[in-house]
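K.L.:
with the input below, show me the fold.
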Amino acid sequence: MSTPSPGRTSCDPSLPSKASDITVVRIELMAVRLPLRRSFATSSHRKDHLDHILVRLTDREGAQGWGECASPSHPYYGPETFSSCWNALKDYFAPLLIGERWDHPEELEAVWMRIRGNLFARAALDTACWDLYAQRRNRSLASALGGSAEQVEVGVSLGIEESISELLDQVDDHVGQGYRRIKLKIAPGWDVAPVAAVRERFPDTPLQVDANAAYSSTVDHRRVMRALDGMALQMIEQPFAADDLLAHAELQRELRTPVCLDESITSASTAHTALGLGAAKIINIKVSRLGGLTEARRVHDLCTRSGIPVWCGGMHEFGVGRAANLALATLPGFTLPGDISGSDRYFTADVLASPITATRGRVSVPSAPGLGVTIDRDAVRTHLLEKISVAQ
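P.N.:
Modelled structure (predicted):
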């Protein structure tokens, strides 16, 4: 397949006008802990709460923008952690942004380019800048990004359970709620049997699996992939290590089921390489993993030009990050249900005054300026672990 080179976004109704420049004069970092309704297990670990970083920007006109750093607490999904993101935001990203004049969030790539990696940390500020930018132009974030959908179809991601019967109960509950797709976490020892049981009970339900890079390209593990290939799955997500694109390409040639890449895709450039190698037929676009909305939109545009379907993945975001994901998922290339299920599925209380909810597998996209949501300041204070400010 011939894959065009990644470049600046082609979906650009939000190109800057020089009507107003933006200067951020204050950045607040808030470490917030929300307990999960139910513990969630992947191939690497189990968690019962989430610690994320909320970012609030204030510009010289008094306008504010919000973002969320949804990095895991431990380096299992990727190299970043809550602590590393906190330090990167406090010591590097925030000081570079303070006092910088800009008209469009894309301009800030030149400001942050000296900092290598730290994509989850970067994503928080990039999202907050997009929120601020859209508000200053009295546009919804979805509109500013170039999206138009008023609702987004969503699926649900289910973790590794203690037993197959518990898993079946979870699937039954969420199918009954109308979710448009079920994703099952898998790992060596928890793969063929539970997936087969779900497929037998729910023969017509769109189903996919996610390994979070838990497998290797050994004969035994490839045998597992071939067994899953016969279960009418929408996709097999990230079976091998993030940097093993050749193994994914070899596997894709062996399977009828599309391979989807998640952890492997950290930029439009890595997406371009993966597609050029034939390592995937579907791409999971995550705002956090890609360093923000700017690069996420760029990957969307690359995949759309290449005829590759994409969907919006999630990192169990609080309402701030979830609203940003919703806005991104309104772009036309997002043709598969995303992991943007209702906040009430995960948390007893969110940081939004009106939490994001799903109705029969659809979530309405906020239409108010910026993220279009109202932060519940009392909820933030209740669950606050630490707060610092960086000012001009």
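
K.L.:
please make it C-alpha for all contacts and neighbour counts, starting now.
P.N.:
OK.

K.L.:
which residues of the chain fall in helices?
P.N.:
Counting by DSSP state H, the segments of the chain that form helices are 82-88, 94-97, 109-112, 119-136, 141-145, 164-176, 192-201, 219-228, 245-254, 268-277, 293-306, 319-328, 377-382.

K.L.:
turn these into JSON lines, including mean neighbour count and distance to Gly65.
P.N.:
Formatted as JSON lines, these follow (neighbours: other Cα atoms under 10 Å; distance: least, Cα to Cα, whole Å):
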{"stretch": "helix 82-88", "mean neighbour count": "18", "distance to Gly65": "18"}
{"stretch": "helix 94-97", "mean neighbour count": "19", "distance to Gly65": "13"}
{"stretch": "helix 109-112", "mean neighbour count": "12", "distance to Gly65": "18"}
{"stretch": "helix 119-136", "mean neighbour count": "27", "distance to Gly65": "4"}
{"stretch": "helix 141-145", "mean neighbour count": "26", "distance to Gly65": "11"}
{"stretch": "helix 164-176", "mean neighbour count": "16", "distance to Gly65": "33"}
{"stretch": "helix 192-201", "mean neighbour count": "17", "distance to Gly65": "42"}
{"stretch": "helix 219-228", "mean neighbour count": "15", "distance to Gly65": "44"}
{"stretch": "helix 245-254", "mean neighbour count": "18", "distance to Gly65": "37"}
{"stretch": "helix 268-277", "mean neighbour count": "20", "distance to Gly65": "25"}
{"stretch": "helix 293-306", "mean neighbour count": "24", "distance to Gly65": "14"}
{"stretch": "helix 319-328", "mean neighbour count": "28", "distance to Gly65": "10"}
{"stretch": "helix 377-382", "mean neighbour count": "14", "distance to Gly65": "14"}
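
K.L.:
among those, which is nearest Thr58?
P.N.:
helix 119-136 (8.5 Å; Cα to Cα).

K.L.:
ok, and what's touching the closest one?
P.N.:
Contacts of helix 119-136 with the rest of the structure, by Cα atoms under 8 Å, 6 or more residues apart in numbering, involve 22, 54-57, 63-71, 80, 85-86, 88-89, 93, 103-105, 140-141, 144, 287-294, 324, 369-371.

K.L.:
here is a second sequence; please produce its structure as well for comparison:
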Amino acid sequence: MSIEKIILHKLNMRLKFAFQTSFGAIQNKEFFIVEAVDAHGNSGFGESVAFTSPWYTEETTSTNEHVMKEFLIPLLRENKIEHPDNITDIFKPIKRNNMAKAAIEGAIWDLYAKQQDLTLTEVFGGKKTNIDVGISLGIQPTVTDLLEDINDYIKQGFKRVKLKIKPGWDIEILREVRNRFPDTPIMADANSAYTLKDIDHLKKLDDLGLLMIEQPLAHDDVVDHAKLQRELATPICLDESIHSYDDARHAIELGSCKIINVKIGRVGGLTEAKRIHNLCLEKNIPVWCGGMLEAGVGRAHNIALTTLEGFTLPGDTAGSSRYWEKDIIKPEVMVENGTINVPPKNGIGFEIDRDALKTFSIGQWEYEV
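P.N.:
Next up, the predicted model:
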């Protein structure tokens, strides 16, 4: 496939609200839109998902910028690309930095789909025409605020509710939620806030009928999670621990989890995400697509990924208006009664709003490939 240049658009967008997790609050989102352009003027788009601080992984917006400019883009110049699947091997000499890799790889996947006159879903092998989505709620000022939010989103038809928890904001809160919403699929996301010393405390989750608890222990662990899963009836879902196909394989073999959250940026791109999906499908491990407070381009990639058959649990890809006053795509991602219709247009299925891209831009760099 032909790629003539890579354009890095650095954006700063402000969320409608501060999203609170166990590791901090996020409201201003600084990130990159990567544009891959061919000789015919076709453009493909990818989005970086790292935050400005290394809360979630070691990557940040600044490290993404450095790695893309100094290492990944030069590697594209030095290698022939037959297919987007080649990008994983081309970038292999650069250790980790998965979010930087995924941003560029995503743009190339989108460009490839457009060159083939196909949707990203079609070239990726997805079959669904719509996907189910849930809602992710941060830690709220009060339980009353939380219950009101949950009620609002259930009325809107979201298929499940994910609640952030941490020590001091967990069992009692979840119990109140369960009492108010006895039949709602509910999961808890701990973002590594606990240790094995909390086993007896976490076992209280088993009385609440949760869909899962996500990443209760250390961000890089699979061994202790296996010990915890043996003690819990509640399924453990791994998130931060899974950066690759091999991480997923090790976790499954050890019995560290019963569910895996697949995030494109965290695992290094769509190619690796599909490999993990295929493994989990073979091993009967349900998967779902997690969110990273993406703008429209990242959401579009998440939608395409979720069309694969193994994504049987609702993901975090809510509509654009949930997070942004204005998104950078046209039309914006819309949720109706807890589902998103997969767009039929080629590539990611959405057009870039160039005016919005310019409005939110804080820098732009262009590189010949």
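
K.L.:
tell me how the two chains score on TM-score.
P.N.:
Put the two chains on top of each other and the TM-score (TM-score structural alignment, normalised by the length of the second structure) is 0.98; 369 aligned residues with a Cα RMSD of 1.0 Å.

K.L.:
just put the helices of the first structure in a markdown table and tack on distance to Leu207 of the first structure.
P.N.:
Shown next, in a markdown table, are the helices of the first structure (distance: least, Cα to Cα, whole Å):
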| stretch | distance to Leu207 of the first structure |
| --- | --- |
| helix 82-88 | 31 |
| helix 94-97 | 41 |
| helix 109-112 | 37 |
| helix 119-136 | 28 |
| helix 141-145 | 28 |
| helix 164-176 | 10 |
| helix 192-201 | 8 |
| helix 219-228 | 11 |
| helix 245-254 | 18 |
| helix 268-277 | 23 |
| helix 293-306 | 22 |
| helix 319-328 | 21 |
| helix 377-382 | 35 |
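
K.L.:
of all these, which one is nearest Met30 of the first structure?
P.N.:
Of all these, helix 377-382 sits nearest to Met30 of the first structure, with 8.3 Å by Cα to Cα.

K.L.:
picking up where we left off before, just the ones in strands from the contacts of helix 119-136 of the first structure, please.
P.N.:
Ile22, Leu54, Val55, Arg56, Leu57, Gln64, Gly65, Trp66, Gly67, Glu68, Cys69 (DSSP state E).

K.L.:
most neighbours of all those residues, which one?
P.N.:
Cys69 (34 neighbours; other Cα atoms under 10 Å).

K.L.:
do you know how far it is from Leu119 of the first structure?
P.N.:
9 Å (Cα to Cα, to the nearest Å).

K.L.:
which neighbours do the two have in common?
P.N.:
Joint contacts of Cys69 of the first structure and Leu119 (Cα under 8 Å, 6+ apart) are Ser288.

K.L.:
out of the helices of the first structure, which comes closest to Ala213 of the first structure?
P.N.:
The nearest among these, by Cα to Cα, is helix 245-254 at 10.6 Å.

K.L.:
can you give me how far the closest one is from the chain middle?
P.N.:
24 Å (Cα atoms, centre = their mean, to the nearest Å).

K.L.:
try stretch 171-180 of the first structure
P.N.:
The answer for stretch 171-180 of the first structure is 21 Å, by Cα atoms, centre = their mean.

K.L.:
now what about that stretch, what contacts it?
P.N.:
So stretch 171-180 of the first structure is contacted by 153-156, 158, 182, 198, 205-206, 337, 359-362 (Cα under 8 Å, 6+ apart).

K.L.:
list buried residues within those residues.
P.N.:
Among the contacts of stretch 171-180 of the first structure, the ones that count as buried by 16 or more other Cα atoms under 10 Å are Glu153, Val154, Gly155, Val156, Leu158, Ile182, Val198, Thr205, Pro206, Pro337, Gly361, Arg362.

K.L.:
quick check: the farthest pair among those?
P.N.:
So, these by Cα to Cα: farthest apart are Val198 and Arg362, at 22.5 Å.

K.L.:
just to revisit the earlier point, out of the helices of the first structure, flag the one nearest Ile186 of the first structure.
P.N.:
helix 192-201 (8.5 Å).

K.L.:
packing partners for that closest one?
P.N.:
In terms of contacts (3 or more Cα pairs under 8 Å, 6 or more residues apart in numbering; DSSP states H and E), helix 192-201 of the first structure is packed against helix 164-176, helix 219-228.

K.L.:
so where is the longest one in the second structure?
P.N.:
Under TM-score structural alignment, the counterpart of helix 164-176 of the first structure in the second structure spans residues 143-155.

K.L.:
off-centre distance for the matching stretch?
P.N.:
23 Å.

K.L.:
quick one: it to the first structure mean distance?
P.N.:
Averaged over the aligned pairs, stretch 143-155 of the second structure sits 0.9 Å from the first structure after superposition, using mean Cα distance after the TM-score superposition for the first structure.

K.L.:
please name the residues that touch Leu174 of the second structure.
P.N.:
Neighbours of Leu174 of the second structure in contact, by Cα under 8 Å, 6+ apart: Leu208.

K.L.:
kindly report the same for Lys281 of the first structure.
P.N.:
Counted by Cα under 8 Å, 6+ apart, Lys281 of the first structure has contacts Pro258, Val259, Cys260, Leu275, Ile308, Pro309.

K.L.:
counterpart of Thr81 of the first structure in the second structure?
P.N.:
For Thr81 of the first structure, the residue aligned by TM-score structural alignment is Thr60.

K.L.:
my read: that match touches Val67, true?
P.N.:
No. The criterion here is Cα atoms under 8 Å, and Thr60 of the second structure misses it with Val67 at 10.6 Å.

K.L.:
returning to what we had before: between the contacts of Lys281 of the first structure, which has the most around it?
P.N.:
Neighbour-wise, the contacts of Lys281 of the first structure (other Cα under 10 Å) top out at Cys260, 27 neighbours.

K.L.:
now check it against the second structure: what is it aligned to?
P.N.:
So Cys260 of the first structure corresponds to Cys237, using TM-score structural alignment.
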